[in-house]
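Q: sequence and predicted structure are below.
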Amino acid sequence: MAFFINKPFRLISMCMIISLIGVMILSPDLPARAARVTLATSLGIQPNQEYWVKPEIDPYFNPSFPIKSPISVEEVEQYERIQSFQINEDYLYKTFNSIRRSRTPVEMDTELLSSLENGTFYFTLIDNKPYFLSVREAIEQPSYYKVIKEMGNIIASVRVDLMLWQVSETKYWPDSTKEHYITGTIYNGQKQIIEITSSESNKDGHCIYGITKNAKGVEIRRTICDEATGDYRQTIYRNDEGVQTNLVTYLDDGQVKNEYFSQDGRIVKTTNEPIYPDYLIMEETSDGS
């Protein structure tokens, strides 16, 4: 269930919020819990509840706590990219959802929906009959229809299709805002798992390693980091059967060395081109970049 902003919270001055954020940034262990509680309360946010936000939050949680007001699920539904989150008892991000959809105008059978009153409706079609949903239920579907009816006429109708759903869960070091473990799962448009990534960081918040497995549980990527800085050092890439295909080394000048391996483990080619997972390529394409 999504929670929305109460009217009094909208009256909190921006000066107060900016001041709170300033205190947080200057704190030695960003930020003090009391300051996070005050800020979250001013935004109408409580632990372990789902909130929806405009699609602009950094998915890597910088900062690792909410600083903007949530919006209603009805408002966020209009976007192609939507985001939701929960915070934990320390008022830090606990779970985060980033959902990419496509919206396509469609012509609807007016007789099929002739009995509807005026309003906005969400539904799927089962045996060519509408199965009506709440807006929250609709968002979780691989696809659904949205129809707006005014004065007895359908004035807008779209089909919304899920493209990509990324879910992450973060656990922190005790009494710290530094991440300890992050687990991320990526689903395709049919809500089938593409891959699952688990990463660990040290008490300074620096990456130690990251391991990615496919839907079958086969390791397809392993990244080793420099614990002193958190910088990536190497990533081993494997195919869906677990056979190594590439070794990417991250160089100090910002370049990469990408070594390609044959089936029998020989290096057959070396380039300076990075590797991007298919879902990231799809994200860039859908953004028009």
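A: Okay, I see it.
Q: from here on, just use CA atoms for contacts and neighbour counts.
A: Fine.
Q: which residues touch residue 131?
A: Residues in contact with residue 131 (CA atoms under 8 Å, 6 or more residues apart in numbering) are 123-125.
Q: residue 210 now?
A: By CA under 8 Å, 6+ apart, residue 210 lies in contact with 197-200, 221-224.
Q: now the contacts of residue 131: which count as buried?
A: 123-124 (16 or more other CA atoms under 10 Å).
Q: nearest to residue 209 among the contacts of residue 131?
A: residue 124 (41.9 Å; CA to CA).
Q: quick one: contacts for the closest one?
A: Residue 124 neighbours (CA under 8 Å, 6+ apart): 130-133, 143-145.
Q: go through the residues you listed and say which is closest to residue 41.
A: Distance ranking of the contacts of residue 124 against residue 41, using CA to CA, places residue 133 first at 31.0 Å.
Q: for the stretch 51-200 of the chain, just list every one of the helices.
A: For the stretch 51-200 of the chain, helices defined by DSSP state H, counting those that start in this stretch occupy the ranges 73-76, 135-139.
Q: just to revisit the earlier point, just the contacts of residue 131 now: which is nearest residue 281?
A: Checking the contacts of residue 131 one by one against residue 281 (CA to CA), the nearest turns out to be residue 124, at 29.1 Å.
Q: next one for the comparison:
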Amino acid sequence: MVIAAGTQDQPLVFRNNDLPNIVMASAVQRLLRHDGVPPGSRAVIFAGIPHGAAAALDLDDAGVPVAVVVIPQAARLPEAMVSELRAEGLRIVEGATIAVAQGTRGNRRVKSLRVESPAGPELLDCDFALIGADTTPGYQLRRHAGAKLGFDEESQSFPLTGLPASMHLAGRSVAQIGVTTSRLPFGPEKLGLLAGPRQSHDRLTPMDGWHRAAGAKMIPAALWWRPLCYGDSAGVVADGVRLVREGGGMLDVSTLGKLAVRGPDAGAFLDRIYTMAHENQPVGRAALLNEA
């Protein structure tokens, strides 16, 4: 089995790294290649992996000024890619890192970065910073297969160990994989997916025809059409309340789900699912379950 689950960009840790316009390399490449939109007019680029260097070349090709390409000591860049950066005339600072970011008035966006290198600190003006520090491959399937998370002091990463012999990772080695806490969602959801198309999945109760014939004003309740009141007069709601209190009322609960649990351990089973106690529920008595 070969796992090719993709990767997620990892941020670079430095002071004020959450200022607007400090963005990931993959985001910049998508803006340039898919939409033809540059994210700013002067960039500082951190290139610890090929993604960062490739984004620097893309920005230069699009005519966006690149103030400097910062290459850290532990960068994993092919020498050919570094040579290509130099051939394009881009300034490179090697063995360096970003120490702090400064924002504009009100911190509306980043305005400068302090870069520290063996030659000393340097303050660089920019209106956006591109971060290509590292990536985290999708690791959830490996965990299900029995792999364990470890921690490597030298690389300050969380490698996967104990990978089954029949499973191989596409791309980087296991020792290069860093992970974060596993929780849903594993990646950001698109707004279009969350909104979804405007579709209607109407459901009608067995009494729907009776309600409408009686003059009910129907409203959607989840996927079901339910009666709000009967009639159009101003006091129709008050009249309905009075009739129920002084006489009687009927509620159509056919939309509620039903489960039949039988057997000598039915009560104990329900106790494991719901917060209420059911094992000692007397025969012939009922309890209302809150399934919210």
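A: Done, it's in. Source: prediction; values computed, not measured.
Q: what's the TM-score for these two chains?
A: Taking TM-score structural alignment, normalised by the length of structure 1 as the basis, the two superposed chains have a TM-score of 0.20; 108 aligned residues with a CA RMSD of 7.0 Å.
Q: which SS state does residue 35 of structure 1 fall under?
A: helix (DSSP: H, G, I helix; E, B strand; the rest coil).
Q: what about it, how many residues close to it?
A: As a burial measure, residue 35 of structure 1 scores 17 neighbours (other CA atoms under 10 Å).
Q: in ChimeraX, how would I select the buried members of the contacts of residue 124 of structure 1?
A: Restricted to buried positions by 16+ other CA under 10 Å, the ChimeraX selection for these reads:
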select :132,133,143,144,145
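Q: restricted to strands, list the contacts of residue 124 of structure 1.
A: Among these, the members found in strands (DSSP state E) are 130-133, 143-145.
Q: and those, which is closest to residue 164 of structure 1?
A: Nearest member of these to residue 164 of structure 1, counting by CA to CA, is residue 143, at 11.8 Å.
Q: any chance of TSV for the contacts of residue 131 of structure 1, columns distance to residue 244 of structure 1?
A: TSV is the format used below for these (distance: CA to CA, whole Å):
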residue	distance to residue 244 of structure 1
123	45
124	43
125	44
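Q: show me which of the contacts of residue 131 of structure 1 is closest to residue 164 of structure 1.
A: Of these, the one sitting nearest to residue 164 of structure 1 (CA to CA) turns out to be residue 124, at 18.8 Å.
Q: so who does residue 26 of structure 2 touch?
A: Residues in contact with residue 26 of structure 2 (CA under 8 Å, 6+ apart) are 9, 51, 55.
Q: returning to what we had before: mind putting the contacts of residue 210 of structure 1 into CSV with distance to residue 7 of structure 1 and neighbour count?
A: Shown next, in CSV, are the contacts of residue 210 of structure 1 (distance: CA to CA, whole Å; neighbours: other CA atoms under 10 Å):
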residue, distance to residue 7 of structure 1, neighbour count
197, 39, 19
198, 39, 17
199, 39, 19
200, 40, 18
221, 47, 20
222, 47, 20
223, 46, 20
224, 48, 18
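Q: residue 242 of structure 2: neighbouring residues, count only.
A: 12.
Q: quick one: it is in a strand?
A: No: remark: residue 242 of structure 2 does not belong to a strand; assigned using three-state DSSP, it is helix.
Q: gap between it and residue 195 of structure 2?
A: Look at residue 242 of structure 2 and residue 195 of structure 2: by CA to CA, to the nearest Å, they are 41 Å apart.
Q: that older thread, and the contacts of residue 131 of structure 1, which of them are in strands?
A: 123-125.
Q: ok, of these, which one's closest to residue 157 of structure 1?
A: Nearest member of these to residue 157 of structure 1, counting by CA to CA, is residue 123, at 11.1 Å.
Q: wait, what's in contact with the closest residue in space to that closest one that isn't next to it in sequence?
A: Nearest non-adjacent residue to residue 123 of structure 1, counting by CA to CA, 6 or more residues apart in numbering: residue 132, 4.2 Å away. Residues in contact with residue 132 of structure 1 (CA under 8 Å, 6+ apart) are 121-124.
Q: if you set the cut-off to 10 Å instead, what comes out?
A: By CA atoms under 10 Å, 6 or more residues apart in numbering, residue 132 of structure 1 lies in contact with 121-125, 138, 144-146.
Q: pipe those residues into CSV and attach distance to residue 102 of structure 1 per row.
A: Listed next are the contacts of residue 132 of structure 1 as CSV, based on distance: CA to CA, whole Å:
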residue, distance to residue 102 of structure 1
121, 18
122, 15
123, 16
124, 16
125, 18
138, 14
144, 11
145, 12
146, 13
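Q: can you tell me which of those residues is nearest residue 22 of structure 1?
A: Of the contacts of residue 132 of structure 1, the one sitting nearest to residue 22 of structure 1 (CA to CA) turns out to be residue 138, at 38.8 Å.
Q: pull the number of nearby residues for the closest one.
A: By other CA under 10 Å, the residues close to residue 138 of structure 1 number 20.
Q: surely it and residue 125 touch.
A: No: in this structure, residue 138 of structure 1 is not within contact of residue 125 by CA atoms under 10 Å, at 11.9 Å.
Q: can you list the helices of the stretch 51-200 of structure 1 in JSON lines and add distance to residue 282 of structure 1?
A: Listed next are the helices of the stretch 51-200 of structure 1 as JSON lines, based on distance: least, CA to CA, whole Å:
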{"stretch": "helix 73-76", "distance to residue 282 of structure 1": "22"}
{"stretch": "helix 135-139", "distance to residue 282 of structure 1": "20"}
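Q: of all these, which one is nearest residue 17 of structure 1?
A: Closest among the helices of the stretch 51-200 of structure 1, using CA to CA: helix 73-76, at 22.9 Å.
Q: for that closest one, packing partners?
A: Applying 3 or more CA pairs under 10 Å, 6 or more residues apart in numbering; DSSP states H and E, we find helix 73-76 of structure 1 packed against strand 51-53, strand 81-87, helix 135-139.
Q: for residue 120 of structure 1, see how far away residue 104 of structure 1 is.
A: Counting by CA to CA, the gap from residue 104 of structure 1 to residue 120 of structure 1 is 17 Å.
Q: between the two, which is the more surrounded one?
A: It is residue 120, of residue 104 of structure 1 and residue 120, that has more neighbours when counted by other CA under 10 Å, with 16 against 10.
Q: this completes my enquiry, with thanks.
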